[in-house]
Every structure is written in C-alpha cells, then in structure tokens.
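*Asks:* 3D model of this:
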Amino acid sequence: MTETIIKAYTVEEQAIAAKQAAKTLSMLKTDEKNEALRIVADVLESDYESILAANEKDLQKGRESGFEQAFMDRLALNRERIFDFAEGLRTVAELADPVGDILSSWTLENGLKVEEVRVPLGVIGMIYEARPNVTVDAAGLALKSGNAIVLKGGSSAISSNKEIVRIMHKALEGTKIPKESIQFIADTNREATRQLFTMKKHIDVLIPRGGGSLIQTVVENATVPVLETGVGNCHLYVDKEADVEKALNIIINAKTDRPAVCNAAETLIVHNEWLTRYKEELAKSLEEHNITVHGDQAAADALANVLPANENDWANEYLSLDIAVKTVSCMEEAIEHIDRYGTKHSEAIITENQETAKKFMQLTDAAALYHNASTRFTDGGALGFGAEIGISTQKLHARGPMGLPSLTTIKYMMSGNGQVR
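*Replies:* As a prediction, the model looks like this:
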C-alpha cells in the first residue's frame, strides 16, 4: 500500500480551499462531473487491496479497544463492500443532475422574467463516525450536485478514510473536478471537529451522521446551518388484521437483515388480539433467528424467554439481535408509543385493512412510513437515489434519505430589459 501523505493544513485552510474549488465545480457540465465519478469508481476498484490493508489497521485497533460487534461491522470493509460503493458512484453518475433545473418561471406585468433555479449549496461539512463507505458516498453525491465537501470522519476509521481520500484525489487529477473539492481533516483531535461548527464564512451546511451523541453535539453547538440526520429507533406495528406470513417475514427481515444499521427495526408493537392468535408462530420465528426479546408483561406471558422491558428498552437503538416488544389494544395506542419513543426515522404498519394503514401513515410523524413492507428500504440506494449522504429526520429543507436534490438550494434569477421600480 502506498503510504498516505496529507499535508498538515489547518482546518480553516482546508475550508478555504474547498470554497475556491466549489466555484469551479458550480460551472462544470454534467458530462464532466459524470466522467470524473466513473474514473474515481474505476480507481477505487483497482486499488481495493490498499484500502483493505488500511482498513485492517483500523480493525486491529478496534479489536484491541474491545469495540462491540455492531460497531466493528460498520467499520469493516471487504472487496464486495468496496466494489459496492464504487458502483454507487457509477449509479450517481447515471442520475439526473438537479443543478440548473428551472423549478418554476413566470413573467411580471412589466415584462420582468422570473426563474426559480436549483443551484449547489456550496461547501458541505460532513461529520461522521465509523463507516468508511460514507467517505465515498458523501463525496460522490457532493461532487455530482456541484458541491465541495470537507470530511471529518471518526478516529476509529482514520487509516481507511485517509487511504480512500488519497485514491480519490489521485483519480481526480486527470478530470475537470479539482481534487481540492474533497477535503479530509486528518486531525483526530475533537477541537478540529469543533472548528467546523463555526465556519459560516466558508462552510454552507453541516451534516452530522452517526450516533445520537454526535448529532446532538453538532446541533447544539454549531452556528453553521445543520442538516440533521437521526438515529433509528424504528418500530413495526402489527395490527389485529395483519397477515401472519407477511408479518413474520417483515419482522425477521427488518430485525435481522443487517441489525447494526439505522433502518433496522428496534421495537415491535403488537396488537394483543393478533398476539393471542399467533403467539406460537411469532415465538418460533423469533427463536429460530436468535432474537432476544425485551417485552412488557403481556409479551412475557405470550412468548418464551422474555426479558422484562424497562424505559431504556423502549428508547434503545440496539443495533443488535435484540428487540423490544410492546403490546397494545388499538392503533392509536401504538402511535402514542411511537410519538413518545420514536426518532422520526422509519415506522411501519402491517395490516390488511387499508383504512387503518392510511390513518396510521397520516398520523405517524416520521421521515419514512411503510405499509406491509420492511423498514430496511429507508436507504438512498434502495429507493433509487444511487447513494445517500444521510437520512434527515428534521422537517426543514430535506427529509428522509438525502440524495442529489437535497444537496441543492435555489436562486431566483430575474431577466429584464431596463425595468426599474
């Protein structure tokens, strides 16, 4: 592996360089951006062994530090994962470029023409934790939407991220996109992260992606506008009119497909009538998939080996093969529970009653809602965005998986012929 060398610029110098690069980016044609993304994808694949060698350094430190299995899963790379995020760049290259789209236009009585046009945000500050794939996903989406990006990954993935950025810089040298468009802060000191919080002059928006404490720290301390992503305490509500086969398949998929990600189900809310009818089928399915149940008294009475659930269980993002089980007597009670403990990420109802499903989806406050489907689809790639820079759980500007349009803002452009007011 080629040794990574990143010159020790200050955080402010990197932000200034990104700001300058953003000017060049904003003028590039779609074809020029797409060609650059494809080249970066090719080089990431050809250099995958050096990425794996760097990743092994991070994994070894993780093992020595006793990191939990869920954390190690997010940190780990293999050939397939590297080729997946490289392919994600190619998918982004195929997507429509939102920059320059005219959203609306009209002409005033005096002949002044008004156009509402999509434009890049400018410079994005990205603060994230263990997942090295975020480095590639975030950079790809930023570049395609005409934005420069300043990346601040967690110290646990420092070797992986340095090597990935080195390879992306190498790939960009032969393209129209300046390599300065991707800045990586290699300083693992928390002060370097905090510097990003107040750089309104150079950074246009901050996007934190990681655990609840990271997101809360950014939201509470930043003076730069924040696009808030959220943790995923996702719920499945099994209504009294749920089909048993659909319900069991969705429960197992949402919990076990990849337990360590934010769109995995953490709480199962079950109508007590359904639980009474299908408790044996549910118990067998949970046991077969080694799912540990933390439940209320009714769940403990119906299922085997249930641990008593407490207040922490209802709010917990387990990121493991644990699930909290809450029993209710009506849909409204389920919604009340979600309102109290949910993180406004992804919520699902399983029912054959269309009116019940419609009411649930209208009354439940979340970025993504599902009827008879797994919460695992709350993902930019799964929903056709190519990749995502994060999943927004707020309500301003962007919500849900944030793809290319979410990384733009608007300008009103007026064209006249000497009009004055």
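*Asks:* can we go C-alpha only for contacts and neighbour counts from here?
*Replies:* OK.
*Asks:* For Phe71, give its distance to Cys262.
*Replies:* According to CA to CA, to the nearest Å, Phe71 and Cys262 sit 12 Å apart.
*Asks:* Mind checking which of these two has more residues around it?
*Replies:* Cys262 (25 against 17; other CA atoms under 10 Å).
*Asks:* what secondary structure does the more buried one sit in?
*Replies:* coil (DSSP: H, G, I helix; E, B strand; the rest coil).
*Asks:* Arg81 and Thr188: what is the separation?
*Replies:* For Arg81, the distance to Thr188 - CA to CA - is 25 Å.
*Asks:* for Gly154, same thing?
*Replies:* 7 Å.
*Asks:* which one of these two has more residues nearby?
*Replies:* In terms of neighbours (other CA under 10 Å), Gly154 is the more surrounded of Gly154 and Thr188; the figures are 21 against 14.
*Asks:* Who are the contact partners of Ile127?
*Replies:* Leu151, Lys152, Gly153, Gly154, Thr193, Leu206, Ile207, Pro208, Arg209 (CA atoms under 8 Å, 6 or more residues apart in numbering).
*Asks:* can you confirm it is in a helix?
*Replies:* No - looking at Ile127 with three-state DSSP, it is strand, so not inside a helix.
*Asks:* distance of it from Glu241?
*Replies:* Taking CA to CA, one finds Ile127 at 43 Å from Glu241.
*Asks:* and what of Thr276?
*Replies:* Counting by CA to CA - Thr276 and Glu241 are separated by 12 Å.
*Asks:* likewise Asn110?
*Replies:* Distance from Asn110 to Glu241, by CA to CA: 60 Å.
*Asks:* Give the residue from those two that has the larger number of neighbours.
*Replies:* Glu241 (14 against 11).
*Asks:* residue contacts, the closest residue to that one other than its chain neighbours?
*Replies:* With sequence-adjacent residues excluded and distances taken as CA to CA, 6 or more residues apart in numbering, Glu241 is closest to Thr351, at 5.1 Å. By CA under 8 Å, 6+ apart, Thr351 lies in contact with Val238, Asp239, Lys240, Glu241, Ala242, Asp243, Ala357, His371, Asn372.
*Asks:* Would you do the same for the sequence below? I want to compare the two.
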Amino acid sequence: MKDSENIPSLMDDIGARAKSASAQLGFATAERKHAALISAAEHVWRDRETILEANRKDLEYGREKGLSDAMMDRLALDEDRLRGVVDGLRAVAEQADPVGAVMAEWTQPTGLHIQRVRTPLGVVGVIYESRPNVTADAGALCLKAGNAVILRGGSESFHSSSALHACLVRGLRDAKLPEDAIQLVPTRDRAAVSEMLKMTDTIDVIVPRGGKGLVGLVQREARVPVFAHLEGIVHIYIDAEADPEKVLKVVMNAKTRRTGICGSAECLLIHKDIAQTIGRDIVTALIAAGVEVRGDDTLSAFDGVLPATEEDWGCEYLDMIIAARVVPDLDAAMDHIRGYGSNHTDCILTENAATARRFMTELDSAILMHNASTQFADGSEFGMGAEIGIATGKMHARGPVGATQLTSFKYLVTGNGTVRS
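*Replies:* Here you go, the predicted model:
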C-alpha cells in the first residue's frame, strides 16, 4: 500500500477489527490458544523455505539501505533461528494460561468474598525494528494473554514479518479463533506509526521495541499508554575480588556473542586495584577478538586502546565496540551506572557476596546480574518462552515482558444478598 491518504482509514479498520477480536479472545479457552500456537509453530517449520526466501529479500533491502553489520545480524534468519522461533512458540503454548488466574482472594467481615483475577489488557500495539522474530514472539505472547495485537514491523523486515505473520494467522484459523487477533500493518509507510500512536479508541497499550530514536518518538507522540523499552546501555563492573577466569568468560560472551541485542555489554567498569592485572588481560582479549576498546586515561595507555570521549559513556553501540574506565570502588561504579545507564541490565563480577548484595540492592536497573553474562537478559532465558521486550519503566511491567505481564486484573465480588449498613 503506497497511498498515504488511505492510511488513516486503513488503521481505523485494523483497530476496529482488533477490538472485535479482543472481545472474543478475552474468554477463549486455554486449549484453543494452545492449539493455535502449536499449529503456528508447525506452519513456521513447514514453510521455512518460504520464510527464508522472504528474509533474503529483506537482507538485500537492508544492504541497499546501508544497515550496519549489527542491524543486518538482527535482521537475518536461518534454519537455526527459525528453529528458535518454533521452540519459542511451543514454549509459550505450554505455559500456564494467565487469564483468569486468581492472584488473591479473601472474605470481608461483611461476608463479601473478593477475588483479584488476571484479565487481558485488550488490544496491544507493537512497533518494532529489524528483528522479524519479534513478529512471532509478540503475536504468541499477546494471544496467550488473551489480547489482540497490531504489529507494525520495521521496513527492513517487511517480507520476513509478513511470512511469519501468515503462519500465525493459519494457526488461529486452525484453532477456530478470530484471524483478526493478530494483524500486521501491511505497509512500510511511517504514517501508520503516527496513526497507531493516537488510536486511543482501539489500542490499550503501545509497546515500542527498537532503538532510542524509535522509543523516543513513541514516548513523545503517543496518546496511548506506553510500556517503555529503552536502549540497553549495559554495564559490567569488575570488582577487586573478581575471579579472573569468570571475568574472561563472562565479559567475552557478554560483548561478542551477539553485539546487536539489547543485552550486549557496552561499558566495562574496572576496579583500580586490578586495572593492571585482570583489567589489562580482559582488554587485551577483547582487542584480540576484534573489539574496539575506548578507554579512559588509564586504559588508553594500553596497546590498542583508543581514548574515550564523553559521548562514549552512555552509548549503546550495538557493535564490536566497548567503553571502559577504571573506578576507585563500588560506590563510584554505581554512581557511573546511575549517571549513564538506562536501567536495563547491569552486572557485577565478584566473589564477595556482600559486595554483590550491595550492587544488586542499591541499583535500580530492571535486571541485575552477578557473575553471569548480560546476554541472558532475555525472556526465553528467564523461562518465559519468549518476550515482547525488556521494560525499563516502573509502571505495570518491568524487565522481560512475557504473557503474564501482558495482563491486568479485575475484582470479582460475591455476596449473598449482602447490603452495606
């Protein structure tokens, strides 16, 4: 679709159909939703060649746009990644259905029996960039939570997302659930995003998943409530009592496994007492692996380290680049994280349990880790099967947003002719 003048009516229609579908999904049985997700998984695997061919078109489009290597990695699919999509759909299918779960119940002295139960949010709008697997993850999680979803993928992943979306729709059809429960905006035109942000009559919450530019745009312009998923400015603090072997394993994995994901480490903070020993060793190893290290005055004296600028502190590179600085103690490390972090994921490497406890108690990031790679900042690694993103705000959902986090609640109050005196 190319005619921008038709986009408001297009989005109005999509919203109305999503709202209608959400009314039916709100009381759909767990068995129907399970069947839809299992069927969708089977369709993804059966149609993997079609999906990979669509992905090749997107990769060519990405190359023409001059996407970075990290963004191209986010965009790329292969059989292993499609197997991950299939496994994610199956994992979400097998989770307990959150809808209708009793969160708490009690009886008042008046005789009223009160239950607080989980209920769907309604219609979720998801706006995301590049990664086509988000199509499957977001569709599956919203369905599991009884929500209809409107997906607006990035222009780069248009063909891949469309192919994956078709599999989700076939799953809905096979399970006799409304096909409008999972809709993909059928245009690359950015005007569709602007329309979604003001669809207060039909969309209950917007989830942006992408870079700082996208999330900032959504937060500035949205009239619909937003789950904030900000950039991942991920820090690792290497304490004076860190184990050298763990430092090498964790830091190398956290930076180099996949640089284009939000859990990739972007800044090292090294205690001054180990700067010339463990610090030098890990910086040398990073450079040998092809990582560009941008260091403070102390570290830039090491061979191969480039001088850092103020802009390097608080930068999400999503690339083979990392900032590094020496700090005098834990308090200085935490001050740096508070000043430059994004409240996404931060890690401490230490064998001192008390130091680790202070780090994890006094910092307020959505995810805090001790002696573990920040690449684990992922809903599937938290046992959620998949996630719709990492929420860094403090309202409603925080950290990996899975199916349970995509529900609200209501109160069910039962009496027996009970009246208030």
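*Asks:* residues near Met384 of the second structure, how many?
*Replies:* Neighbours of Met384 of the second structure (other CA under 10 Å): 19.
*Asks:* for Thr223 of the first structure, same thing?
*Replies:* Thr223 of the first structure: 15 neighbours (other CA under 10 Å).
*Asks:* do the one 10 residues further on as well
*Replies:* Neighbourhood size, Asn233 of the first structure [other CA under 10 Å]: 25.
*Asks:* same deal with Met168 of the first structure?
*Replies:* Neighbours around Met168 of the first structure, by other CA under 10 Å: 22.
*Asks:* didn't it look like it was pressed against Arg38?
*Replies:* No - look at Met168 of the first structure against Arg38 with CA atoms under 8 Å: they stay out of range, at 11.1 Å.
*Asks:* Helices of the stretch 1-150 of the first structure, start to end?
*Replies:* 11-26, 30-46, 48-65, 69-75, 79-94, 133-144 (DSSP state H, counting those that start in this stretch).
*Asks:* mind checking which of the ones you listed is nearest Glu115 of the first structure?
*Replies:* helix 11-26 (18.1 Å; CA to CA).
*Asks:* Can you mark which positions in that closest one are buried?
*Replies:* Going by neighbour count (16 or more other CA atoms under 10 Å), the buried part of helix 11-26 of the first structure is 11-12, 14-26.
*Asks:* next one: stretch 282-300 of the second structure
*Replies:* Those would be 282-284, 286-287, 291-296, 299-300, for stretch 282-300 of the second structure by 16+ other CA under 10 Å.
*Asks:* Now tabulate these in a markdown table and tack on secondary structure and distance to Ile114 of the second structure.
*Replies:* Compiled in a markdown table, these are given as follows (DSSP: H, G, I helix; E, B strand; the rest coil; distance: CA to CA, whole Å):
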| residue | secondary structure | distance to Ile114 of the second structure |
| --- | --- | --- |
| Ile282 | helix | 57 |
| Val283 | helix | 58 |
| Thr284 | helix | 61 |
| Leu286 | helix | 57 |
| Ile287 | helix | 60 |
| Val291 | coil | 57 |
| Glu292 | strand | 58 |
| Val293 | strand | 58 |
| Arg294 | strand | 58 |
| Gly295 | strand | 58 |
| Asp296 | coil | 58 |
| Leu299 | helix | 61 |
| Ser300 | helix | 63 |
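*Asks:* Could you dump those into a markdown table and include distance to Gln115 of the second structure?
*Replies:* What follows is those, written out as a markdown table (distance: CA to CA, whole Å):
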| residue | distance to Gln115 of the second structure |
| --- | --- |
| Ile282 | 54 |
| Val283 | 55 |
| Thr284 | 58 |
| Leu286 | 54 |
| Ile287 | 57 |
| Val291 | 54 |
| Glu292 | 55 |
| Val293 | 55 |
| Arg294 | 55 |
| Gly295 | 55 |
| Asp296 | 56 |
| Leu299 | 58 |
| Ser300 | 60 |
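*Asks:* Near the residue nearest to Arg81 of the first structure when sequence neighbours are not counted, how many other residues are there?
*Replies:* Of all residues not flanking Arg81 of the first structure in the chain, Asn133 sits nearest, at 8.0 Å (CA to CA, 6+ apart). If you count neighbours by other CA under 10 Å, Asn133 of the first structure ends up with 20.
*Asks:* ok now do Asn133 of the first structure, which residues does it touch?
*Replies:* Arg81, Ile82, Phe85.
*Asks:* Ok, Cys347 of the second structure next?
*Replies:* For Cys347 of the second structure, counting by CA under 8 Å, 6+ apart, the contacting residues are Val234, His235, Ile236, Tyr237, Leu368, Met369, His370, Asn371, Ala372, Ser373, Thr374.
*Asks:* can I assume it sits in a strand?
*Replies:* Yes - under three-state DSSP, Cys347 of the second structure sits within a strand.
*Asks:* For it, give its distance to Ala354 of the second structure.
*Replies:* In terms of CA to CA, Cys347 of the second structure sits 15 Å off from Ala354 of the second structure.
*Asks:* for Asn6 of the second structure, same thing?
*Replies:* 60 Å.
*Asks:* now do Ala288 of the second structure
*Replies:* Counting by CA to CA - Ala288 of the second structure and Ala354 of the second structure are separated by 33 Å.
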